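Enquirer: I'll drop the sequence and a predicted model, then ask my questions.
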Amino acid sequence: MATPRLSNQIASQTVSTQQPIVFFDGECVMCNGFVDILLKVDPQGTILIAPLQGQTARQYLPPLPLDREAWSIYYRDEHHLYDQSDAFIQVCNRLGGVWSVFTAIGVMPRPIRDRIYRFIARNRYRLFGRRATCRMPSEVEQKRFLP
């Protein structure tokens, strides 16, 4: 099943937010691992976090496909909304430092890198597992998580 891409209208839509937000699949073990890393490498809390299953995602994202294998990570910064490999590249760029190395995948044509991204996303539950419910942030993490 083809993954719906953000339309050019949505992808180029100018948005305004105080802090960037990473939207992730709260039931995906791999996605939660990425969030754990994000929490460690961004201790200042410059990037907020919201599950795709939550009300913040419903407010800021286009409708998600019914097929969860077609879901994507999204990254919303002060100006744009990114998905799939572009979202990952933008998060790494925002984090800076050693994470900037991963922005080099941006030289690869988007259709190729998104095909690789889609393969991993389609198989993430089988390869890494699935939680029965979304993660519950610790008391310390709660200020970073949006509902």
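Expert: Ah, there it is.
Enquirer: contacts, neighbours, all on C-alpha from now
Expert: Fine.
Enquirer: how about the nearest residue to the residue nearest the centre of the chain, chain neighbours excluded?
Expert: Centroid check for the chain by Cα atoms, centre = their mean gives residue 73 as the closest residue, at 2.9 Å. Nearest-residue entry for residue 73: residue 24, 5.2 Å, with adjacent residues in sequence omitted and distances by Cα to Cα, 6 or more residues apart in numbering.
Enquirer: For that neighbour, grab the count of nearby residues.
Expert: By other Cα atoms under 10 Å, 24 other residues sit near residue 24.
Enquirer: Got another one to weigh against that:
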Amino acid sequence: MPTSAPATILFDGVCNLCHGFVQFIIRHDATGQFHFAALQSDVGQALLATHGQPHLAAPAADPDSVVLVEGGHVYTHSTAVLRIAGRLGGIWRAAAVGYLLPRAWRDALYRYVARHRYRWFGRQESCLLPTPALRARFL
């Protein structure tokens, strides 16, 4: 599943669960194949508009999905997470077993967690600011 071009992960910049997910990816992405941007950012909204998906980052609504922009395609919800895990390689490819479940079931579980993420994990007042060492990977 790896490709030569970096994929971009768009995430809810104020969500602690999303922040932890981004940190997890950074720790396990030794080749730097992923770039990151907050869904709420101008860059994130412009990227979604470019790919015909501006509704995914509607400023008035809380984003409900991590978004993967890869090879000109936009993936959301459980499919985005499974594709990200697959690109991380190694043991994380085992997440592909998730494709055995119907997408509607996977996405229902994903949306359940997304609906409760602020209550369970909290939220930040502002978007994640990358360290100077990671700044090049954030758009």
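Expert: Noted; the coordinates are in hand. Predicted, not measured: the structure shown is a model, and the values here were computed from it.
Enquirer: about what we covered before: corresponding residue for the residue nearest to residue 73 of structure 1 in structure 2?
Expert: Aligned counterpart of residue 24 of structure 1 in structure 2: residue 11 (TM-score structural alignment).
Enquirer: in what helix or strand does residue 10 of structure 2 lie?
Expert: strand 7-11 (DSSP states H and E).
Enquirer: And that strand against structure 1, how far off on average?
Expert: Following superposition, strand 7-11 of structure 2 is found to deviate from structure 1 by 0.5 Å on average (mean Cα distance after the TM-score superposition for structure 1).
Enquirer: For the biggest helix by length in structure 2, which outside residues touch it?
Expert: The helix that spans the most residues within structure 2, counting by DSSP state H, is helix 103-121. With contacts defined as Cα atoms under 8 Å, 6 or more residues apart in numbering, helix 103-121 of structure 2 is touched by 15-17, 64-65, 77-79, 98.
Enquirer: In ChimeraX, select just the buried ones from those.
Expert: Burial among the contacts of helix 103-121 of structure 2 is assessed by 16 or more other Cα atoms under 10 Å; the matching ChimeraX selection reads:
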select :15,16,17,64,65,77,78,79
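Enquirer: Just the ones in helices from the contacts of helix 103-121 of structure 2, please.
Expert: 16-17, 77-79.
Enquirer: about what we covered before: what residues of the longest helix of structure 2 count as buried?
Expert: In helix 103-121 of structure 2, counting by 16+ other Cα under 10 Å, buried: 106-107, 110-111, 114, 117.
Enquirer: can you give me the offset of that helix from its chain's centre?
Expert: Chain-centre distance of helix 103-121 of structure 2: 14 Å, with Cα atoms, centre = their mean, to the nearest Å.
Enquirer: Check stretch 63-72 of structure 1 too.
Expert: Offset of stretch 63-72 of structure 1 from its chain centre (Cα atoms, centre = their mean): 13 Å.
Enquirer: How about stretch 124-140 of structure 1?
Expert: For stretch 124-140 of structure 1, the distance to the chain centre is 14 Å (Cα atoms, centre = their mean).
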